[in-house]
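K.L.:
What follows is a predicted structure for the sequence shown.
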Amino acid sequence: MAGLPTRVKRELPEKPDVSKNPFSQLFEQKTTAPSHHKEAHWQALLKLGFPHAKHEDWRYTSLNRLLDHTFTLEKKSTVTPEKCGDLALFMVGQSHKLVFIDGHFIASLSEIDEIPYELLKRKQAVPAPVKPEFFLHLTESLSVENLVIRLAAGQKSKKPLYLLHISSGQETSPLKMAHYRHHLLLEPGSEAEVVEHFVSLNTQRHFTGARLTASIGEEARLHHYKLAFENNQSDHFAHNDFVLASRASVHSAHFLLGAALTRHHTSVQLNGEGASASINSLLLPKEMELFDSRTHVEHNQIGCQSRQLHKTMVSKQGTAVFNGMIKVAPKAIQTDAHMINNNLLLNASAQVNTKPQLEIDADDVKCSHGATVGCIDNQQMFYLQSRGITHSQARKMILFAFASELTEGIKLDLVRESVLSRFSERLSEELS
């Protein structure tokens, strides 16, 4: 009869198709005995199944290139001190350097004398993920070492903590895979500068999984920079989680300027009153590369502040994806949160997909979000050329000016110079 509800047959969820998961056999390859923590993450990974385009979070990020190969967890490559010095950003004595090769901590190449941090290798569980997903579980379950880096209450490190990650690849299948897992523990009143640097040992393809979490105590401060400068054959999947106590602050800037396929998550929980976070990023995909950047910021207490600025330049059939979420809990009144995503398309074949979002469950808040997508302004080009500046010089000025709001905010000179050099290198053909 018309008007009566029809009876819908409920279908049981499909079991994950392990055959379509290129990582399905890796857990059994591990040489160390799996802990309960890693076993739980592996089971969660199997339950989720390998991501595909039907999932909303993967709608614009194709993983087909991962399905074309199998992967292996091989032992670390040998890197000489001279080669490590060539790949490093800081010279000897300029930082507290921790070197990791293919997922393993290498004490002999590190600078740990008189380091103010306590380094703890722990197998027990570290803080729960803010926003878990497939590749987060992959890194948690397959990482060789979980390194806890602790800075005692009231301590302020005079040198930056430099985390150098060197991954090697190979031409033939199975391809090499390395996972890095670190946890920063900043106790109340401490202050630290941390630089994550990811480089490739050679030009061959490899897979890098990385996860950095940080517990930031009351009135502690963290300045964090991530430089993803791997070769243009590699795959890079990373997650950064920051959990803040009262009046704590974090400034985190990500410069994703390498790899064929990059997906980077930044999640923040403002769990203490008056906590603040600044999350910035600069992406430059080109030549069929795909860079996917995602942020998830939770305001869970009164009077917290967050600022986000994400900029992307896309050229030569490159693709960029941005997905940002700001969530305001019911009790998080007097929240002040803003997020902007600016995108610049350098030619007709470049593509951007952007989705900034707000979920607000509280009154008395100031929240805003927005996104822009455009090309180089012809009027700007005409203005500069009319003053005697050549076309290539004018184009270079506009591109560097677009990125300057982020690069000028880098306090460490060597980091800023490295970012600008890498930025110029990747734009060399656009600027010629």
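P.N.:
Looks like it came in fine. Numbers count the residues shown, from 1 in each chain.
K.L.:
contacts, neighbours, all on C-alpha from now
P.N.:
OK.
K.L.:
which stretches of the chain form helices?
P.N.:
When assigned using DSSP state H, the helices of the chain occupy the ranges 26-29, 36-48, 64-67, 81-87, 134-142, 378-385, 391-407, 413-426, 428-431.
K.L.:
this is the comparison structure:
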Amino acid sequence: MKNNIYNKLKNLYKLNKKYFYYKKTKNDLYKLKNFLKKELLRDNQKLLFKYLNNNLLINSKSLPINNNKLFKSLFPIDAIILFFINGKIDKNLSNINNKYYNIHINLYNDIHYSNFFKKDIYHYLSESFTKENVIININNIKKIKFKKPLYIVYFNDKNKKNEIAIFNYRNFIYIKNTFSTIIEHHINTDKSYINNIYNTFIIDNNSKLEHYTFITNYNNNNNNNFCSISNEFILYDNVLYKKEDILMSNQYINQNNNFCFLGEKTKLIYNSLLFSKNSNIINVNNYLEHNKKNSCSVQLHKTITLDQSIINLIGLLKINKYAMKTNGQLNYSSLLLNKLSRVNIQPNLDILNDNVKCTHSVFTGRIDYNQIFFLKTRGISFKKAYSLLLMSFILDSLNEISNNIIKNEILKKISFYLSVENFINEF
């Protein structure tokens, strides 16, 4: 299998060789090669390489899309939209020239940025094979009071049987002294592909950001694709960052979130909802590092698993010796809807300062049928009682979505995904 993977990546290199003009890109490819030699068969990457091994890896450039399918899948909101399609930003469909955001496209991957975390295969693939960097600057220079949300859409379609396309993206988002809303929407089709996104968010002093990440399915089909999202967040002084993730599984989802607090009086509120069914797998790794005093981070992660699916959650909250008066909270809640489904949770605390407040909690359970019986004695049907208990588990997280249109669309998708009754409007 190792030789087969090498040959596939070598072929991909030849197809993309004309883009490799900068020394950094060649160095990234060299690092990828060394990484594969050392860590090809680590547990969290075996599934990816097995998937690659059984399919023909192709270049993504020649793949067209179905525009009708794309636009039917969008949230009906008023926003500045960027379409990332088949490995590149679509300049014709995207609102690149607008009065709210400065958006630049760098043709070659020549941006240097120091990382504070250990990279994995997905980072190296993105750094090596991304054809374009997208740089987004968000600031208050133009003094615009109302700023439309930035709606980033990832969509891939069209490939032949036994072929798999790999789409790599590298994005840099700079936010300075302003308030903004960013919505990332990954629309999964029923095609076979690998979507690999690597984002760097630099949130400068006195900024406020609401950031939503949604992975939803087109027409609620079963999906055969892989999605990897790697995020690094640099937070400076007096930042308020609110992050909300709702991920509905395709065959495999891998998400890495790395937060670094480099400023004082900064607060992070991070909620996530993960859904997995069939035999799908979701891996989420959250690393958070406090380096300055008087900062706060509150995390609440909830999962629901069905059938024979698996969700793996690893979280590390690290407080360094200079981060006095830090308040850190790390909370996990999981609901198992089948005896064969699994949730693996590993919360970790690394505290190097005594003058801090830190808590963590883990809850894992099933639907309590005594509660269903109690609701049935009050005249509520079994189906509605089951739906009531299930929705009540996730409703507090959904209420964090400030846009009612998106909230209602997500509720519909969750209800269909879980095959339960959407009764929310009755209460």
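P.N.:
On my side now, so go ahead. Worth saying up front: this structure is predicted, and the values here are computed from it rather than measured.
K.L.:
TM-score for the pair, please.
P.N.:
The TM-score (TM-score structural alignment, normalised by the length of structure 2) is 0.89; 411 aligned residues with a Cα RMSD of 2.5 Å.
K.L.:
quick one on the thing from earlier: tell me which of the helices of structure 1 sits nearest to residue 372 of structure 1.
P.N.:
Residue 372 of structure 1 lies closest, by Cα to Cα, to one member of those: helix 391-407, at 12.6 Å.
K.L.:
What is the corresponding segment of structure 2 for the closest one?
P.N.:
Under TM-score structural alignment, helix 391-407 of structure 1 corresponds to residues 382-398 of structure 2.
K.L.:
mind listing what's buried in the matching stretch?
P.N.:
384-391, 393-394, 397-398 (16 or more other Cα atoms under 10 Å).
K.L.:
Between those, which sits nearest residue 320 of structure 2?
P.N.:
The nearest one, if we look at the buried residues of stretch 382-398 of structure 2 relative to residue 320 of structure 2 and count by Cα to Cα, is residue 397, at 29.4 Å.
K.L.:
show me what contacts the closest one?
P.N.:
Counting by Cα atoms under 8 Å, 6 or more residues apart in numbering, residue 397 of structure 2 makes contact with 271-273.
K.L.:
Show me the strands in the stretch 201-350 of structure 1, by range?
P.N.:
207-216, 221-229, 235-244, 249-256, 261-270, 276-283, 290-299, 305-314, 319-328, 336-345 (DSSP state E, counting those that start in this stretch).
K.L.:
Switch these over to TSV, and while doing so, append mean neighbour count and distance to residue 187 of structure 1 to every line.
P.N.:
TSV is the format used below for those (neighbours: other Cα atoms under 10 Å; distance: least, Cα to Cα, whole Å):
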stretch	mean neighbour count	distance to residue 187 of structure 1
strand 207-216	23	6
strand 221-229	21	10
strand 235-244	23	11
strand 249-256	23	12
strand 261-270	23	16
strand 276-283	23	16
strand 290-299	24	21
strand 305-314	23	21
strand 319-328	23	26
strand 336-345	21	25
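K.L.:
Redo those strands as CSV? Include distance to residue 171 of structure 1.
P.N.:
Listed next are the strands of the stretch 201-350 of structure 1 as CSV, based on distance: least, Cα to Cα, whole Å:
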stretch, distance to residue 171 of structure 1
strand 207-216, 12
strand 221-229, 19
strand 235-244, 14
strand 249-256, 24
strand 261-270, 17
strand 276-283, 27
strand 290-299, 21
strand 305-314, 27
strand 319-328, 25
strand 336-345, 32
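K.L.:
Counterpart of residue 140 of structure 1 over in structure 2?
P.N.:
Looks like residue 140 of structure 1 aligns to residue 127 there (TM-score structural alignment).
K.L.:
Likewise for residue 256 of structure 1?
P.N.:
Per TM-score structural alignment, residue 256 of structure 1 is aligned with residue 247.
K.L.:
swap in residue 422 of structure 1?
P.N.:
Per TM-score structural alignment, residue 422 of structure 1 is aligned with residue 413.
K.L.:
Near its match, how many other residues are there?
P.N.:
18 (other Cα atoms under 10 Å).
K.L.:
Tell me how far it lies from residue 420 of structure 2.
P.N.:
10 Å (Cα to Cα, to the nearest Å).
K.L.:
ok, now residue 355 of structure 2?
P.N.:
46 Å.
K.L.:
With neighbour numbers in mind, choose between the two.
P.N.:
Ranked by neighbour count (other Cα under 10 Å), residue 355 of structure 2 and residue 420 place residue 420 first, with 17 against 14.
K.L.:
Distance-wise, check the more buried one relative to residue 414 of structure 2.
P.N.:
Distance from residue 420 of structure 2 to residue 414 of structure 2, by Cα to Cα: 8 Å.
K.L.:
contacting residues around the residue mapped onto residue 214 of structure 2 from structure 1?
P.N.:
Residue correspondence to structure 1 (TM-score structural alignment): residue 214 of structure 2 is matched to residue 227. By Cα under 8 Å, 6+ apart, residue 227 of structure 1 lies in contact with 195-198, 254-257, 419.
K.L.:
Among those residues, find me the one that's closest to residue 73 of structure 1.
P.N.:
Closest approach between the contacts of residue 227 of structure 1 and residue 73 of structure 1, by Cα to Cα: residue 198, at 18.0 Å.
K.L.:
Pretty sure that closest one sits against residue 229.
P.N.:
Yes. Look at residue 198 of structure 1 against residue 229 with Cα atoms under 8 Å: they come within range, at 5.7 Å.
K.L.:
Need the contact partners of stretch 165-181 of structure 1.
P.N.:
69-74, 77, 99-104, 139-140, 142-147, 196-212.
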